[in-house]
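A.B. asks: Got a predicted structure here, sequence first:
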Amino acid sequence: MNFFSSDFKLGILGGGQLGKMLLYETRKFDIQTYVLDPSDEAPCAIGCNKFYQGSLTDFDTVYEFGKKVDVLTFEIEMVNIEALERLEQEGVKVYPSPTTLKQIQNKGFQKDFYTRHNIPTAPYKRFATLAELKGHLESDRDVTFPFIWKSAEFGYDGNGVKVIRKAADLDGLPDAECISEEMIAFKNELAVIVSRSASGAIETYPVVEMEFHPEANQVEYVICPARIPEEISQKARQVALEVSRRFDHVGLLAVEMFQTQDDEILVNEVAPRPHNSGHYSIEASYTSQFENHIRAILDLPLGNTNSKLAGIMVNLVGAEGFSGNVKYENIEQILDIPGVTPHIYGKKQTRPFRKMGHVTIVNEDMAKARSIAETVKNTIKVVSE
């Protein structure tokens, strides 16, 4: 099939920043793109060939949109799976498949999947409601403090995850399906992105190290390559490849992991799409994660996943205490630093901890890159007018 400068149409469910960065690559290759998103101010709206406003969870909306395209992918997991299944039955290629998405969309199903396939993960318990979890705590069964509470569905960007140190910490959480997960003593939080094509070709990106904001539970820095011994890096990549093989996905799979104090690798969770942990690859890699997602779902040869330079990504999030029309303070100062590239997502309204963009720092020296990243983090501010 001719994808380039042709009548071929690629559909993307979700028009946020991940979709916008996918459009960098479709524009480069002159691939037609259709995008569906609930917001008329979605970052993708100005970059695709055709933009449709509508719900990603409504069967009819997703189904009618999918019939307009030849291949359908997504940049967010919160989409209507039944519509994807119907489209797939009718001949639309959906990547990753609804079967893969079903195993991942619900975090309880995802944890069960790891258990069935002997993939190492933190011990956990599933609960149909928050009330059921509270009942277990009151009867001293199965769950002990402290633990991690996770919403089974609809969690993102630090939402839907909370450290529970006492029963009162559960107050105010949604009374919905959830899991309790044993807290793991770990040295590092790591991630590996696996790219797998429709014909089964597979590549992994280098292991990255993630540093989190202590209050927002969001990634502040992504460091590539991770500052870990080579044997740990190889172990993490092998675990990621096994997870990829078991999910049998097409496209990207971001595998988040813990390196324990005993140097074991435990899988935390996965995302079947481009991921925050791979944004550094736009500047630092021979082939960005976004280009390789396009290559994989169109069954084109996968690109080189190696890094050209050390790369660090700094997330730009809304500053605490600011909501309203966004303003980026001191952006000119960071533009004056060699090897620094800001990416502004196009969201007009800021609020505390909302992801508004990211900055990539590349350098031949990792220590220098990390130092510059700290300077960038302390210089640019996302505030409101």
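C.D. replies: On my side now, so go ahead.
A.B. asks: Please count neighbours and contacts with C-alpha atoms only from this point.
C.D. replies: Noted.
A.B. asks: any idea how far H249 lies from Q110?
C.D. replies: 14 Å (CA to CA, to the nearest Å).
A.B. asks: more crowded one of the two?
C.D. replies: Legend: neighbour count by other CA atoms under 10 Å for H249 and Q110, higher for H249 (26 against 18).
A.B. asks: Contact partners for that one?
C.D. replies: For H249, the contact set (CA atoms under 8 Å, 6 or more residues apart in numbering) comprises Y95, P96, S97, T100, R196, P272.
A.B. asks: Near the residue lying closest to the second one once chain neighbours are set aside, how many other residues are there?
C.D. replies: Counting by CA to CA, 6 or more residues apart in numbering, P96 lies nearest to V250, which is 5.0 Å off, once chain neighbours are set aside. By the measure other CA under 10 Å, the count of residues near V250 is 29.
A.B. asks: Contact partners for the residue lying farthest from the centre of the chain?
C.D. replies: Farthest-out residue of the chain from its mean C-alpha position, per CA atoms, centre = their mean: S139, at 36.8 Å. Residues counted as contacts of S139 (CA under 8 Å, 6+ apart): none.
A.B. asks: Quickly note the distance from the residue nearest to the spatial centre of the chain to H117.
C.D. replies: Of all residues in the chain, the one closest to the mean position by CA atoms, centre = their mean is H275, 3.1 Å from it. Using CA to CA, H275 is found at 24 Å from H117.
A.B. asks: Check Q349 too.
C.D. replies: Counting by CA to CA, the gap from Q349 to H117 is 43 Å.
A.B. asks: Compare the two (neighbour count), which wins?
C.D. replies: When neighbours are counted by other CA under 10 Å, Q349 and H117 differ, and Q349 comes out ahead with 16 against 11.
A.B. asks: Tell me who's in contact with that one.
C.D. replies: Applying CA under 8 Å, 6+ apart, the residues near Q349 are S323, G324, N325, V326.
A.B. asks: Quick one, which of the residues you listed are buried?
C.D. replies: Buried members of the contacts of Q349, scored by 16 or more other CA atoms under 10 Å, are S323, V326.
A.B. asks: okay, the contacts of Q349 in JSON lines with distance to N315 and secondary structure next?
C.D. replies: What follows is the contacts of Q349, written out as JSON lines (distance: CA to CA, whole Å; DSSP: H, G, I helix; E, B strand; the rest coil):
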{"residue": "S323", "distance to N315": "18", "secondary structure": "coil"}
{"residue": "G324", "distance to N315": "19", "secondary structure": "strand"}
{"residue": "N325", "distance to N315": "19", "secondary structure": "strand"}
{"residue": "V326", "distance to N315": "15", "secondary structure": "strand"}
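A.B. asks: Now flag whichever of the contacts of Q349 is closest to A191.
C.D. replies: V326 (30.5 Å; CA to CA).
A.B. asks: what packs against the helix or strand where L23 lies?
C.D. replies: If you go by DSSP states H and E, L23 is part of helix 17-29. Counting by 3 or more CA pairs under 8 Å, 6 or more residues apart in numbering; DSSP states H and E, the packing neighbours recorded for helix 17-29 are strand 32-37, helix 289-297.
A.B. asks: The structure to be compared is supplied as follows:
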Amino acid sequence: MNFFSSDFKLGILGGGQLGKMMLYETRKLDIFTKVLEASEDAPSSIACNQFVKGNILDFDTVYNFGKTVDILTIEIENVNLSALEKLEDEGKKVYPPTSALRIIHNKATQKLFYVDNNIPTADFHRFAYTSEIKDSIENGGLSFPFVWKCAQFGYDGQGVKVVRNFSDLEGLPNVECIAEDMVPFKNELAVIVARSSNGEVKTYPVVEMEFHPEANQVEYVICPARIPDAVAQKAQKVALQVADKIKHVGLLAVEMFQTNEDEILVNEVAPRPHNSGHYSIEASYTNQFEQHIRAILGLPLGDTKSKVAGIMVNLVGAEGYTGNVVYQNMEDILKLEGVTPHIYGKKETRPFRKMGHVTIVNKDIDKAREIAEQVKNTIKVISE
């Protein structure tokens, strides 16, 4: 099939910043793109060839959209899976396949899949409703502390809470959820696996993630992770096992814990380009967004090695500010060595909303981390 400067149409469900960065790559290759998203102001609306306003959770909207493209992919996993299944049944190519998305989109189903396939993960309990947790604790089935996670629709730190006592359960939505054992760990790691529709597989280097203690969002992604080679190899092996068992096509980001005993436990996965791979735009020979396009089109996968050490800093809305966004001190960070900001195009900021990221590259990972700290302390995402 001729993808370039042709009548071929790639459909993308979701129009957020991940889609926008994916579209940078399709524009380089002159691949026609069509995006479905509910908001006309979505970041992807400025970069695609054709923008369709519509609800990606609505069956008819997704089904009818899918009929108009040659291959369909996603930039967010919360889409109408029944519509995708019908499209697949009718011969439409959907990547990642709906069978993989069915496993991933529900955290309880995801955790059960790990257990069934001997993939190491933290112990957990599954509940149909959050209200059942109190009875379980009182009857000895569950004990404090644990991590509460809603089974569906959680993102960017939403739908996750550390529960240390009964009062922490107050105000949580009464939904399907899991209660996961607290894992003592040294590091939170991630590995991105690229798995092509023709079977080719590659992994990116292991990255280290540092989280904001309150928002439960990634603040820094550090590549390469500052861990022993043996631990890195173990992490990549586990990530490859997950991708193989799920039979994924495209990019799969596997988030993990490195325990105090240097064991690797899978936390959760994302079936698409991911925040933990943003560093690759500046630091890698083939960035994650180009790699996703290569994988779903069955093109040869690119080189996943890094050209230089890279650190990504998330730009999120500052606490206490809601409204039209202002990026304060942008000129100051642009003066720093190896710094590249990426602004997503969201006009409205609110506390902890992802508004952009900054990549810092340097031959010396410690120097890059030092500059990243300076960036974090300098730029402010506020409102008018």
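C.D. replies: Received, thanks. Since the structure is predicted, the reported quantities are computational estimates derived from the model, not experimental observations.
A.B. asks: wait, S6 of the first structure sits on D70?
C.D. replies: No. Under the criterion of CA atoms under 8 Å, S6 of the first structure makes no contact with D70, lying 11.9 Å away.
A.B. asks: So between these two, which is more surrounded?
C.D. replies: Neighbour totals were compared for S6 of the first structure and D70, and D70 leads with 15 against 11 (other CA under 10 Å).
A.B. asks: correct me, but that one touches I12?
C.D. replies: No. Taking contacts as CA under 8 Å, D70 of the first structure lies outside contact range of I12: 11.0 Å.
A.B. asks: Can you give me the buried ones in the host helix or strand of I222 of the second structure?
C.D. replies: In this structure, I222 of the second structure is located in strand 218-223 according to DSSP H and E. Applying a neighbour-count criterion of 16+ other CA under 10 Å, one finds V218, E219, Y220, V221, I222, C223 buried in strand 218-223 of the second structure.
A.B. asks: Have a look at how far, on average, it is from the first structure.
C.D. replies: Once superposed with the first structure, the aligned residues differ from strand 218-223 of the second structure by a mean of 0.1 Å; criterion: mean CA distance after the TM-score superposition for the first structure.
A.B. asks: ok, and what's touching the helix or strand following that strand?
C.D. replies: Using DSSP H and E, the helix or strand that follows strand 218-223 of the second structure in sequence is helix 229-246. Identification of contacts with helix 229-246 of the second structure by CA under 8 Å, 6+ apart yields 99-100, 103, 117, 119, 191-193, 195, 203, 206, 225, 252, 254, 256, 262-264, 266.
A.B. asks: Show me where the second structure has its helices.
C.D. replies: 17-29, 59-66, 81-89, 98-104, 107-116, 132-138, 229-246, 280-283, 288-297, 330-334, 365-378 (DSSP state H).
A.B. asks: helices or strands up against the fifth one?
C.D. replies: Packed against helix 107-116 of the second structure, as judged by 3+ CA pairs under 8 Å, 6+ apart, are the following elements: helix 98-104, strand 177-181.
A.B. asks: Try it again at 10 Å.
C.D. replies: Helix 107-116 of the second structure sits against helix 98-104, strand 124-127, strand 146-150, strand 177-181, helix 229-246, strand 264-270, with contacts defined as 3 or more CA pairs under 10 Å, 6 or more residues apart in numbering; DSSP states H and E.
A.B. asks: With H212 of the second structure as the reference, name the closest of these.
C.D. replies: strand 146-150 (16.0 Å).
A.B. asks: how much does that closest one stray from the first structure?
C.D. replies: So strand 146-150 of the second structure averages 0.2 Å relative to the first structure (mean CA distance after the TM-score superposition for the first structure).
A.B. asks: Rebuild the helices and strands packed on helix 17-29 of the first structure as a markdown table, extending it with mean neighbour count and distance to H343 of the first structure.
C.D. replies: A markdown table is the format used below for those (neighbours: other CA atoms under 10 Å; distance: least, CA to CA, whole Å):
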| stretch | mean neighbour count | distance to H343 of the first structure |
| --- | --- | --- |
| strand 32-37 | 24 | 20 |
| helix 289-297 | 25 | 14 |
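A.B. asks: what about those, which gets the closest to F147 of the first structure?
C.D. replies: For these, the distance to F147 of the first structure is smallest for helix 289-297, at 33.0 Å, taking CA to CA.
A.B. asks: how much does the closest one stray from the second structure?
C.D. replies: Taken against the second structure, helix 289-297 of the first structure registers an average deviation of 0.2 Å after superposition, with mean CA distance after the TM-score superposition for the first structure.
A.B. asks: What does D58 of the first structure correspond to in the second structure?
C.D. replies: Matched by TM-score structural alignment, D58 of the first structure corresponds to D58 in the second structure.
A.B. asks: residues contacting the closest residue to that match other than its chain neighbours?
C.D. replies: With CA to CA, 6+ apart as the criterion, D58 of the second structure has its nearest non-adjacent residue at 6.1 Å, and that residue is N80. For N80 of the second structure, the contact set (CA atoms under 10 Å, 6 or more residues apart in numbering) comprises L13, N55, I56, L57, D58, F59, D60, T61, V62, Y63, T98.
A.B. asks: Tell me, how many residues neighbour L10 of the second structure?
C.D. replies: Quick note: L10 of the second structure (other CA under 10 Å) scores 23 neighbours.
A.B. asks: Could you find the closest non-adjacent residue to it?
C.D. replies: Going by CA to CA, 6+ apart, L10 of the second structure has T33 as its nearest residue, at 4.8 Å.
A.B. asks: Over to L22 of the first structure?
C.D. replies: F290 (5.2 Å).
A.B. asks: Is the one you found in contact with S277, as I believe?
C.D. replies: No. With contact defined as CA atoms under 10 Å, F290 of the first structure does not count as touching S277 (11.9 Å).
A.B. asks: what residues are up against F289 of the second structure?
C.D. replies: So F289 of the second structure contacts 18-26, 250-251, 272-274, 277-278, 280-281, 295 (CA under 10 Å, 6+ apart).
A.B. asks: whoops, I mixed them up, P97 of the second structure
C.D. replies: Counting by CA under 10 Å, 6+ apart, the residues that P97 of the second structure touches are 72-73, 81, 84-85, 88, 197, 246-250, 271.
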